[in-house]
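S.K.: Sequence and computational prediction follow.
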Amino acid sequence: MGTRFIFIEYGNKDIYFKELKYSLMTLKSLHDLTADDVYVYTERVDRYKNLPITPVSIKDDVASYSLGGSYHFRIKPMVIRRALQELPVSNNLFFVDTDTYIKSSLSQRISEIKPDVVLMNEFEKTNPYAGSVLNNLLLPSGLM
């Protein structure tokens, strides 16, 4: 079973591109990855032509993903959803934020990913709904 790492970079800020390159370097320093193992969903595929990744254009999708620019926080989950739909069944998906840097191998964590198990960085934030399962949560788009 393989793992596909994905990054999402959009907006008109060079800092995100610089963060992503640094994050990618830390990831590749600890894992032997090919361009087929790392996908970057971006509005600017041209700036990735010399990096060992597979760029995927979201230029034509950002408006719909963000509900016409009114809800930019929706872009990441929509891209992750798309990546999951496009992912070969035999692969795991590992999302990495552009400002994440990798300090040690992720192999142990990757081995824990299963169809019924997802992982999240423990430093994100405390679970605001401890003990609750958010079933039937409607997104602003009306999709569940």
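M.R.: Alright, I've got the coordinates.
S.K.: C-alpha only now, for contacts and for neighbours.
M.R.: Noted.
S.K.: next structured bit after the longest strand along the chain?
M.R.: Ranked by residue count and defined by DSSP state E, the top strand of the chain is strand 2-9. On the C-terminal side of strand 2-9, the nearest following helix or strand under DSSP states H and E is helix 14-30.
S.K.: what angle separates that next one from strand 2-9?
M.R.: Angle of helix 14-30 versus strand 2-9, following axes from the mean of the first three to the mean of the last three Cα atoms, to 10 degrees, is 160 degrees.
S.K.: list the buried ones in the helix or strand immediately after helix 14-30 in the chain?
M.R.: Downstream of helix 14-30, the first helix or strand assigned by DSSP H and E is strand 38-42. Neighbour-count burial for strand 38-42 flags 38-42 (criterion: 16 or more other Cα atoms under 10 Å).
S.K.: next up, a second structure to put side by side with the first:
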Amino acid sequence: MDTSEIILRLGIATAAGLLLGLDRELRGISAGIRTHALVAMSSALITVSALILYDDLRASGQPDLDPLRVVQGLAQAIGFVAAGAIFVSKSAVHNLTSAANIWLAAAIGIASGAGQMRLVAVGVGLGVIIVTLVRIVSKLIPGSDKEED
């Protein structure tokens, strides 16, 4: 993988994270654009690193390599980060949507790091629709005055 490909993959992941965090940022929620951009970019960085390491070790004759273990570990780690953002206060759950959005930013970063740009585009598009358009439409439904974070 050459440097321009690495820059492209990390750049797309960062841009996707910025876009996914925009709704959170505009609403004043602490997990905003910087958090989402960092999660997506770092996920892409770890994925790219795993792929490069896989190629390097395979070329040196190392058998039984599995770069998907890195993705598995990353998914578990971001699960802990997202879970740490969720809290309950007075019988209400807070930051659940933010945690899910952070999870999505990590998944987008993994896909970007793996060079799966169509998957990134679809994931970001659907994610933006969910966190913005669905929230706006749900406020129009009678009786849905629940504030979502």
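M.R.: Nice, I can see it. Since we're looking at a predicted model, the values are computed, not measured.
S.K.: Give me the TM-score for this pair.
M.R.: After superposition, the two chains reach a TM-score (TM-score structural alignment, normalised by the length of structure 1) of 0.39; 81 aligned residues with a Cα RMSD of 3.8 Å.
S.K.: before we move on, back to that, helices or strands up against the longest strand of structure 1?
M.R.: helix 14-30, strand 38-42, strand 91-95 (3 or more Cα pairs under 8 Å, 6 or more residues apart in numbering; DSSP states H and E).
S.K.: How about residue 92 of structure 1, nearest residue that isn't a chain neighbour?
M.R.: residue 3 (4.6 Å; Cα to Cα, 6 or more residues apart in numbering).
S.K.: what about residue 2 of structure 1, neighbour count?
M.R.: 12 (other Cα atoms under 10 Å).
S.K.: wait, doesn't it sit right on residue 91?
M.R.: Yes. Using Cα atoms under 8 Å, residue 2 of structure 1 makes contact with residue 91 at a distance of 4.7 Å.
S.K.: can you give me the helices in structure 2?
M.R.: Assigned by DSSP state H, the helices in structure 2 fall at 3-26, 33-59, 68-85, 96-113, 117-128, 134-139.
S.K.: In this model residue 93 seems to touch residue 5 of structure 1, though I could be wrong.
M.R.: Yes. Residue 5 of structure 1 is within contact range of residue 93, at 6.0 Å (criterion: Cα under 8 Å).
S.K.: hmm, back to that, for the buried residues of strand 38-42 of structure 1, work out which two are farthest apart.
M.R.: Taking Cα to Cα, the two most distant members of the buried residues of strand 38-42 of structure 1 are 38 and 42; they sit 12.8 Å apart.
S.K.: Pull up the overlap in contacts between the two.
M.R.: Between them, residue 38 of structure 1 and residue 42 share no contacting residue under Cα atoms under 8 Å, 6 or more residues apart in numbering.
S.K.: Report the angle between the helix or strand where residue 79 of structure 1 lies and strand 2-9.
M.R.: Secondary structure from DSSP H and E places residue 79 of structure 1 in helix 75-86. Here the directions of helix 75-86 of structure 1 and strand 2-9 differ by 150 degrees (the same axes, to 10 degrees).
S.K.: Okay then, goodbye and thanks.
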